[in-house]
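Visitor: Model the following, please.
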Amino acid sequence: MNQPQSVDSLDAAMRLAIEHSYQVKGTTYPNPPVGAVIVDPQGRVVGVGATEPAGGEHAEVLALRRAGGLAAGGIAFVTLEPCNHYGKTPPCVNALIEARVSMVVYAVDDPNAIAGGGAGRLQAAGVQVRTGVLADQVAAGPLREWLHKVRTGLPHVTWKYASSVDGRSAAADGSSRWISSEASRLDLHRRRAIADAIVVGTGTVLADDPALTARRGDGSLADRQPLRVVVGMREIPPEAKVLNDDSRTMVIRTHDPMEVIKALTDRTDVLLEGGPTLAGAFLRAGAVDRILAYVAPMLLGGPVTAVDDVGVPTIARALRWQFDGIDRAGPDLVLSLVPYGG
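Guide: Just a heads-up that it's a prediction; the model follows:
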């Protein structure tokens, strides 16, 4: 029998919960992708869990079930404040209290007015509560899009693009396959597989005929496919790949980004993958919550930039963003940015 894993700090246990949260991201809507870890009084991990698809068990309940009686006197680590309401399942705080854990440690407060209040309920039952452990990592990681949706009522929009190091999205003759590396493209397909929708303009469909699917490394379709959304007034030919049976497709006849956002209010995680015109329109409208840039170590020059006019007449009016992550994908840099001060 394998020896139970041990953790030597609150941070280490929460990092394990975060790992499990990431594993179910994109599969739990409308619930958040939560991870939970139960540690016994000796510091051994005796139960782990992550949110099941809607209607299934929550992370804490799964972790407690796997821990069994070993949870008594132990500590529960959860990426989100345990819920305190009856939905399709009973409140998670009930299970934690009944399991007789001595403490609950969670990263992020639940902003949902209906489900929140779990911390107070636990404390009233004599359970110690500690909050804020690795909160920034959780809020900017597995719960980023869900927290945005709860707080604003709108889907979280990530503008994704690939460019050369000098900001070009294609060569002077229009060729662009491939600017980004194979590693970057695999990373994008992984992100597509957990997104709720991909948005492009009719210009991209007519020029590139993209399938807008999420695929595995061997080219096969991923189990989960995002909704494909095409924006614009031009007609799409019936043979376009975006209209095939690989996933559902929504066509929105508008040039207004906010109309697109309103049409997708039942979604949480939206990828904007359109060309420079659509990207510029969304940026001018303030409808982008995150930028994800795949930057390749090549120079192209020429007129084809990653984004068109964003409504900036002078440097003093520049749209200010700040980096919140820099990673590598093969030879490329993957830059994550959020609005400055956001």
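Visitor: For the rest of this, base every contact and every neighbour count on C-alpha atoms.
Guide: OK.
Visitor: List the contacts of the helix or strand hosting residue 323.
Guide: Counting by DSSP states H and E, the element that carries residue 323 is strand 321-329. Applying CA atoms under 8 Å, 6 or more residues apart in numbering, the contact partners of strand 321-329 are 181, 183-184, 187, 333-341.
Visitor: Please tell me how far the residue lying closest to residue 194 once chain neighbours are set aside sits from residue 177.
Guide: Excluding the flanking residues, the one nearest residue 194 by CA to CA, 6 or more residues apart in numbering is residue 26, at 4.1 Å. Distance, residue 26 to residue 177, by CA to CA, to the nearest Å: 28 Å.
Visitor: The residue nearest to residue 194 touches residue 191, doesn't it?
Guide: No: between residue 26 and residue 191 there is no contact under CA atoms under 8 Å: 9.2 Å.
Visitor: Neighbour count for these two, which is higher?
Guide: Neighbour totals were compared for residue 26 and residue 191, and residue 26 leads with 23 against 16 (other CA atoms under 10 Å).
Visitor: Spit out the contact partners of that one.
Guide: Per CA under 8 Å, 6+ apart, neighbours of residue 26: 33, 193, 194, 195, 196.
Visitor: Using CSV, lay out the residues you listed together with neighbour count.
Guide: As requested, the contacts of residue 26 are exported to CSV (neighbours: other CA atoms under 10 Å):
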residue, neighbour count
33, 27
193, 22
194, 20
195, 24
196, 23
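Visitor: Of all pairs in those residues, which one spans the longest distance?
Guide: 33 and 193 (14.5 Å; CA to CA).
Visitor: how about residue 146, secondary structure?
Guide: Of the three states, residue 146 takes helix according to DSSP: H, G, I helix; E, B strand; the rest coil.
Visitor: I'd assumed residue 270 was in contact with it.
Guide: No: with contact defined as CA under 8 Å, residue 146 does not count as touching residue 270 (11.2 Å).
Visitor: re earlier: so which of the contacts of strand 321-329 belong to helices?
Guide: 183, 184, 187 (DSSP state H).
Visitor: Which of the residues you listed ranks first by neighbour count?
Guide: residue 184 (22 neighbours).
Visitor: And this one, please, so the two structures can be compared:
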Amino acid sequence: MALALSLGRRGLGQTWPNPAVGCVLVRDGRLLARGWTQPGGRPHAEAMAIAAAEDCTGATAYVSLEPCAHTGQTPPCAQALIEAGVSRVVVALGDPDPRVAGKGLAMLREAGIEVTTRVLEADARDDQQGFLSRVTQGRPMVTLKLASSFDGRIATASGESQWITGPAARQAVQALRASHDAVMVGGNTAREDLPALTLRTMSERRPPVRIVVSRELQLPRMGPLAEDDSGAPVWLLHGLDVADDARAFWNARGSELIEVPKDDTGLDMASALQALGARGITRLLCEGGGLLAASLLRAGLVDRVVGFTAGVMLGGDGLPSLAPLGITALSDAPRFALKEVTRVGPDIAHVWTRT
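Guide: Okay, the predicted model is just below:
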């Protein structure tokens, strides 16, 4: 199952709106075949493994998520396992999708196949957090990335920010982007940094959707988001009051415009995430800036925080990584639990999950 889980992780950021699943086929203590969900969400992991094995009679299938039980663009994976002649199926995690939700396991048992569940379930739940969030809450899992100085600053008082962290940390951010369906920034970041939000070093992977949150679509009409031909989609979250010429400009460039209602501080990010979930996004990486990050934190929408911290001090006159949160009591502050810490070149990478 550990191997099946590791195979499934290869698909993170590649398979949306489907989950990234791994499958391993074993018989008589020997590995027959392995498979994982392919880019775009199909073929599914079970189908890949069955095709690679050729003869699965009497085999045990280890699958990181319950095999599907419904017919979509492909037949049900539970039926495929039955027809392949496997004698046992071991599953890490049940699928809450109403089209599955125990039906896949029931199909297998009704066919006389031995079924074992909840093997390495906690690891599978962690891997599938984005898919689970979309199915059960209607929104993607949100990872907030913060790259800052030791004292929590993202730029000097003059606005200089390149580069606070080193090359190894920037490469790690590329890997982080590649494991998410979409990467999102705020309008200020889009205007000031002219980011490309693309994968610079892993061009063979499905590029993440590039999302900008801009209430009035006041965005640069030059630079990577407007002019590049990388093939990475551009989605723009905006409010109701948008000038006709702005709509026309971005529509002409193939961007998807998504209208979002306002709240007291700007766009209603809860509604924005629901709109992204409805379009299939399961894993969303927020790369700033401070206003957008603060709005997500205030709304309780951040599931993970990934920090890259450099051993440099910029002082109180530097630009903080977060805009004001309006917190007057420590008990009201968003809290996260430390999951892991690693050294990345001269910097530290630390991952936190919401408590």
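Visitor: what's the TM-score here?
Guide: Aligned and superposed, the two chains score 0.87 in TM-score terms (TM-score structural alignment, normalised by the length of structure 1); 321 aligned residues with a CA RMSD of 2.0 Å.
Visitor: Are there residues contacting both of residue 146 and residue 270 of structure 1? Which ones?
Guide: Residues touching both residue 146 of structure 1 and residue 270 (CA under 8 Å, 6+ apart): residue 156.
Visitor: Looking at the two, which one has more neighbours?
Guide: residue 270 (26 against 23).
Visitor: Now intersect the contacts of strand 321-329 of structure 1 with the strands, please.
Guide: 333, 334, 335, 336, 337, 338, 339 (DSSP state E).
Visitor: count of neighbours near the equivalent of the first one over in structure 2?
Guide: Under the alignment defined by TM-score structural alignment, residue 333 of structure 1 is paired with residue 348 of structure 2. Summarising burial for residue 348 of structure 2: neighbours were counted as other CA under 10 Å, giving 18.
Visitor: Quick one: residues contacting residue 348 of structure 2.
Guide: With contact set as CA under 8 Å, 6+ apart, residue 348 of structure 2 has these partners: 307, 308, 309, 310, 341, 342.
Visitor: Can you tell me the SS state at the aligned partner of the second one in structure 1?
Guide: So that's residue 308 of structure 2. With TM-score structural alignment as the criterion, residue 308 of structure 2 lines up with residue 294 in structure 1. When classified by three-state DSSP, residue 294 of structure 1 comes out as strand.
Visitor: Surely residue 294 of structure 1 and residue 167 touch.
Guide: No: the criterion here is CA under 8 Å, and residue 294 of structure 1 misses it with residue 167 at 10.3 Å.
Visitor: Which one's more surrounded, these two?
Guide: Remark: of residue 294 of structure 1 and residue 167, residue 294 carries more neighbours, 26 against 20, as counted by other CA under 10 Å.
Visitor: can you tell me how far the more buried one sits from residue 145 of structure 1?
Guide: 20 Å.
Visitor: circling back: may I see the contacts of residue 348 of structure 2 organised as CSV, with distance to residue 292 of structure 2 added?
Guide: Shown next, in CSV, are the contacts of residue 348 of structure 2 (distance: CA to CA, whole Å):
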residue, distance to residue 292 of structure 2
307, 16
308, 18
309, 20
310, 22
341, 25
342, 26
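Visitor: need the ones in strands among the contacts of strand 321-329 of structure 1 in CSV with distance to residue 200 of structure 1, can you?
Guide: CSV is the format used below for these (distance: CA to CA, whole Å):
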residue, distance to residue 200 of structure 1
333, 23
334, 21
335, 21
336, 20
337, 20
338, 21
339, 22
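Visitor: contacting residues around the aligned partner of residue 192 of structure 1 in structure 2?
Guide: Aligned by TM-score structural alignment, residue 192 of structure 1 pairs with residue 177 of structure 2. By CA under 8 Å, 6+ apart, residue 177 of structure 2 lies in contact with 13, 183, 199, 208, 285.
Visitor: which of those residues are also in contact in structure 1?
Guide: Counting by both residues aligned by TM-score structural alignment, their matches' CA atoms under 8 Å, structure 1 reproduces these contacts from the contacts of residue 177 of structure 2: 183, 199, 208, 285.
Visitor: Roughly how far does the alignment partner in structure 1 of the third one sit from residue 156 of structure 1?
Guide: Structural alignment places residue 208 of structure 2 opposite residue 226 in structure 1 (criterion: TM-score structural alignment). With distances taken as CA to CA, residue 226 of structure 1 is found 14 Å from residue 156 of structure 1.
Visitor: circling back: buried subset of the contacts of residue 348 of structure 2 as a PyMOL selection?
Guide: Buried subset of those, written as a PyMOL selection, criterion 16 or more other CA atoms under 10 Å:
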select buried, resi 307+308+309+310
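Visitor: Quick check: the farthest pair among the contacts of residue 348 of structure 2?
Guide: 310 and 341 (13.4 Å).
Visitor: And the helices in structure 1?
Guide: 10-23, 59-67, 92-98, 118-124, 135-139, 144-152, 182-194, 202-208, 257-263, 276-284.
Visitor: shouldn't residue 258 of structure 2 be in contact with residue 234?
Guide: No: contact criterion CA under 8 Å: residue 258 of structure 2 and residue 234 do not qualify, at 10.8 Å.
Visitor: Comparing those two, which residue is more hemmed in?
Guide: residue 234 (22 against 15).
Visitor: which position in structure 1 aligns with that one?
Guide: Here residue 234 of structure 2 is matched to residue 249 in structure 1, going by TM-score structural alignment.
Visitor: tell me the contacts of that match?
Guide: 227, 228, 229, 230, 242, 243.
Visitor: quick one: which of those residues is nearest residue 253 of structure 1?
Guide: Using CA to CA, residue 230 comes nearest to residue 253 of structure 1 of the contacts of residue 249 of structure 1, at 8.4 Å.
Visitor: wait, that closest one sits on residue 203?
Guide: No: applying CA under 8 Å as the test, residue 230 of structure 1 and residue 203 come out as separate, 9.4 Å apart.
Visitor: So for these two, which sits in the more crowded spot?
Guide: residue 230 (25 against 20).
Visitor: separation between the more buried one and residue 278 of structure 1?
Guide: Remark: distance between residue 230 of structure 1 and residue 278 of structure 1 (CA to CA) = 11 Å.
Visitor: Give me the common contacts of the two.
Guide: With CA under 8 Å, 6+ apart, residue 230 of structure 1 and residue 278 have common neighbours 200, 201.
Visitor: Quick check: the aligned residue for residue 26 of structure 2 in structure 1?
Guide: Under the alignment (TM-score structural alignment), residue 26 of structure 2 pairs with residue 39 in structure 1.
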